[in-house]
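Novice: Turn this into a structure:
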Amino acid sequence: MEKIIVLGIGNLLMMDDGIGIYLVQELAEKEQGSPIEYIVGESDIDYCLEQLEGASFVIIIDAVRSGKDPGEITVYSLGNLHENNTLDISPHNLHLFQMLYHQREEIKGYLIGIEPYEIQFQIGLSENLEIKRNKIFQKVRDSINALVYKI
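Specialist: Have a look, this model is predicted:
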């Protein structure tokens, strides 16, 4: 059986930058018994890489600045991030995406990016994303299901 991991990355001290962590925590709680392993990686890249060892399929959830409306979701193939020069969309996790790109033959996967509204020192999501949180959660959950059942 394939090892499937959903990894939430970001920083809870930087408002919307923590959206990936909040979503993975909620998914882990609501999807108990799922064959998918939900991991909070925060911004510790070495820890994230260690947790991904042995995985065959990875979905990373992170705040991604792509110029869309706050709360919008974009799905990127990890194998194409480097080719499309989109590796700078999440600069604090650049090393993680580079490492996964180099392992693209062994690890397949996607980045689910959520457009942030505000990133600054403060705990908790911006009011803008907090209002949309349930809708964002459902879209992310649906995206994960669609991607996992594609493999």
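Novice: CA only for contacts and neighbour counts going forward, please
Specialist: OK.
Novice: Spell out for me which residue occupies the centre of the chain.
Specialist: For the chain, the residue nearest the mean C-alpha position is I61 (1.0 Å; C-alpha atoms, centre = their mean).
Novice: Please report how far it lies from V24.
Specialist: For I61, the distance to V24 equals 8 Å [C-alpha to C-alpha, to the nearest Å].
Novice: Overlap of the contact sets of those two?
Specialist: V6, L7, G8 (C-alpha atoms under 8 Å, 6 or more residues apart in numbering).
Novice: what helices or strands is the longest helix seen in the chain leaning on?
Specialist: Counting residues, the longest helix found in the chain (DSSP state H) is helix 127-148. Where contact means 3 or more C-alpha pairs under 8 Å, 6 or more residues apart in numbering; DSSP states H and E, helix 127-148 is packed against strand 73-77.
Novice: this one as well, want them side by side:
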Amino acid sequence: MVKLVAIGNRFMKDDAIAIKAAEALEDRLICQDIQVIIGETDFQSCFYLLDKDDFVFILDALSSGAEPGSVHMFRLEDVMSQPSSFTMHHDLSMVELMKLYGSQFKGYLLGIEIFEIGFGQELSTALREKLPFICRIIECEIKKIIAEEITYA
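Specialist: Take a look at the predicted model:
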């Protein structure tokens, strides 16, 4: 099964970008047989909802210094084999939990570049204005990856 897991904190401004994008895309992804899991900060429960044969998309905010709203894609196998070169705003990320348990999930980490992290329930203006564009990029990339990499029996 294909699963998208959205991680973030709704009360830390742009850290919620993955949640907002997943919620905006949820109906469209479900129509494509993609299970959407809104994990918020409870990535540990999300981890236990994954089966070893799942193809997983992890959607999270990240800070690498790139243009706010840009979407970065990394193969999970590459991310798992290297130390993190970007910052996620959680004490322990879902990727770190996968490393800890030696999980070998197939899939991708899709990181959305943040503009501002701080207390607040709204995205920064920079990301709020780009949300439709961010969603289009995410949906197009997911469709492309599914078409190229996943074969159904």
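Novice: re the thing from before, quick check: ChimeraX command selecting the buried ones in the shared contacts of I61 and V24 of structure 1.
Specialist: Per 16 or more other C-alpha atoms under 10 Å, the buried members of the shared contacts of I61 and V24 of structure 1 correspond to this ChimeraX selection:
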select :6,7,8
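Novice: G67 of structure 1: which of the shared contacts of I61 and V24 of structure 1 is nearest?
Specialist: G8 (21.0 Å; C-alpha to C-alpha).
Novice: What does D78 of structure 2 correspond to in structure 1?
Specialist: Taking TM-score structural alignment, D78 of structure 2 has N80 as its aligned residue in structure 1.
Novice: Is there a neighbour count for that match? I'd like the number.
Specialist: 14 (other C-alpha atoms under 10 Å).
Novice: would it count as being in a strand?
Specialist: No - counting by DSSP: H, G, I helix; E, B strand; the rest coil, N80 of structure 1 falls outside a strand, being helix.
Novice: how about the longest helix of structure 1, aligned to which bit of structure 2?
Specialist: Going by TM-score structural alignment: helix 127-148 of structure 1 matches residues 125-146.
Novice: For that stretch, list every residue counted as buried.
Specialist: Those would be L127, L131, I134, C135, I138, E139, I142, I146, for stretch 125-146 of structure 2 by 16+ other C-alpha under 10 Å.
Novice: what's the answer for stretch 65-81 of structure 1, then?
Specialist: By neighbour count on 16+ other C-alpha under 10 Å, the buried set for stretch 65-81 of structure 1 is R65, S66, P70, G71, E72, I73, V75, Y76, L78, G79, L81.
Novice: need the contact list for the third one.
Specialist: Each residue near P70 of structure 1 by C-alpha under 8 Å, 6+ apart is listed here: I114, E115, P116, Y117, N128, L129.
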